[in-house]
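*Asks:* mind folding the following:
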Amino acid sequence: MNQLFLDARSVLDSWRAPDARQEELRVEYLAHLERHPDAMSRSCLPGHLTASAALLDADGERTALTLHAKLKMWLQLGGHCEEADSSLAGAALREAVEESGVAGVRLLPVPVRLDRHAVPCGGGSWHLDVQYAAVAPPDAPLVIDSAESDDLRWFPIGELPDSADSACRALVAAAAARVRAETAAPR
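*Replies:* Predicted coordinates for the structure are as follows:
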């Protein structure tokens, strides 16, 4: 087992789900890891773990979304883990930086939620997405540089575009709440 697989198991073992449905997904993800040693690879066609992040601006008022080139939907930043990734958090951060072009992104180290959704990978599969919150430096410009994206924009947290799916909306809400809680916590 590689470091990424071991990290995923450790993250999911220790993660405290915020509700019963999230706990069901956590247990499902762990069972999937036990059944599929290749669960971190896109070649695992029953489904594979992925990592994504809701990238918020420094004020926590806006989120960066990408217009997915194939799906034609506004979505959070993220995707498949790569062989060079050693952790889920690292994969989420790498994807957020690659897809936004923003340097100096700060990833909150603990996932904010999980989401399992159908995708067209390999003719039809599942993404078992581990979702994080990330914060961009002040006044960070977005730089589109991806064949996977038709557009990239900042959207106010409460005004996401109609084509953003429920998983994206739930992640943005959870990430905004986590960032607000972190900001409000005494230091």
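
*Asks:* drop to CA atoms for contacts and neighbour counts, all remaining ones
*Replies:* Will do.

*Asks:* for the host helix or strand of residue 30, packing partners?
*Replies:* Secondary structure assignment for residue 30, by DSSP states H and E: helix 20-35. With contacts taken as 3 or more C-alpha pairs under 8 Å, 6 or more residues apart in numbering; DSSP states H and E, helix 20-35 sits against helix 3-14, strand 113-119.

*Asks:* could you also give me the structure for this next sequence, so I can compare it with the first?
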Amino acid sequence: MTSSATTTSSASLYDDARRVLANWRAPDAAQARLRDAYLAHLDTFADGVWRSRTEGHITASALVVDPSRRRVLLTLHPKVGLWLQTGGHCEEADATLAGAALREAVEESGIADLTLRPEPVWLDRHDVRCGGPDRWSVHYDVEFVAVAAPDATAHISEESLDLRWFDYDALPGKTDDAVRTLVRRAAALLG
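*Replies:* Prediction:
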């Protein structure tokens, strides 16, 4: 990739992140405040979408839902030891947040045929060890929902210890409130 292509990709992802967040209708006041914090982060750091911004950076994730819209696919994260939605860092080739979330979902689920809702459904800001055992960073996660095709078969990736479908109301004990909230939000949106 040439440096001009990298600059264009970087600018387009940054611009897309600003546009998506600025236009997103937050479902409540707490999410609106969080959206404003994400925008302030981007206003402060032109490179705020990249993991090299060690203070914090935008990430993109997608909760994969089965076609019946009763189960979600969660991955057992090797570093955190919890069942989480698919997702991760934005990459140079990502032109949009939705594209980054879809790429991560396909890579981590092994399901190529996913239909991503084009708008985020939730935001989650959390502290993580990123870049080493003693390096803390903030992930400004922009969360989407993707629905799998009826014949979809999940395949565990190298980025996961395990990969399983869970009913909405039977999530594993080793998950967190952020995932539970995301699942409730997805269930309400998808019906």
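
*Asks:* centre-most residue in the first structure?
*Replies:* Residue closest to the average C-alpha location in the first structure (C-alpha atoms, centre = their mean): residue 52, at 1.5 Å.

*Asks:* elements contacting whichever helix or strand comes after the helix holding residue 30 of the first structure?
*Replies:* Moving toward the C-terminus from helix 20-35 of the first structure, the next helix or strand (DSSP H and E) is strand 48-56. Judged by 3+ C-alpha pairs under 8 Å, 6+ apart, strand 48-56 of the first structure is in contact with strand 62-68, strand 77-80, helix 88-100, strand 125-135, helix 166-184.

*Asks:* ok, average deviation of strand 48-56 of the first structure from the second structure?
*Replies:* Compared with the second structure after fitting, strand 48-56 of the first structure has a mean deviation of 0.5 Å; criterion: mean C-alpha distance after the TM-score superposition for the first structure.

*Asks:* the second structure: matching residues for that strand?
*Replies:* Aligned by TM-score structural alignment, strand 48-56 of the first structure falls on residues 57-65 of the second structure.

*Asks:* contacting residues around the matching stretch?
*Replies:* Stretch 57-65 of the second structure is contacted by residues 38, 48-51, 71-74, 85-90, 97-98, 100-102, 104-105, 137-148, 182-183 when judged by C-alpha atoms under 8 Å, 6 or more residues apart in numbering.

*Asks:* for the helices and strands packed on strand 48-56 of the first structure, give me CSV that also has distance to residue 21 of the first structure and mean neighbour count.
*Replies:* Below are these laid out as CSV (distance: least, C-alpha to C-alpha, whole Å; neighbours: other C-alpha atoms under 10 Å):
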stretch, distance to residue 21 of the first structure, mean neighbour count
strand 62-68, 25, 23
strand 77-80, 22, 23
helix 88-100, 21, 24
strand 125-135, 14, 25
helix 166-184, 13, 18
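
*Asks:* a markdown table please, covering the ones you listed and showing distance to residue 22 of the first structure.
*Replies:* Formatted as a markdown table, these follow (distance: least, C-alpha to C-alpha, whole Å):
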| stretch | distance to residue 22 of the first structure |
| --- | --- |
| strand 62-68 | 23 |
| strand 77-80 | 19 |
| helix 88-100 | 17 |
| strand 125-135 | 11 |
| helix 166-184 | 12 |
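
*Asks:* so which of those comes closest to residue 156 of the first structure?
*Replies:* Residue 156 of the first structure lies closest to strand 62-68 among those, at 4.2 Å (C-alpha to C-alpha).

*Asks:* relative to the second structure, what is the average displacement of whichever helix or strand comes after that closest one?
*Replies:* The helix or strand immediately downstream of strand 62-68 of the first structure is strand 74-75, counting by DSSP H and E. For strand 74-75 of the first structure, the mean deviation from the second structure after alignment is 0.4 Å (mean C-alpha distance after the TM-score superposition for the first structure).
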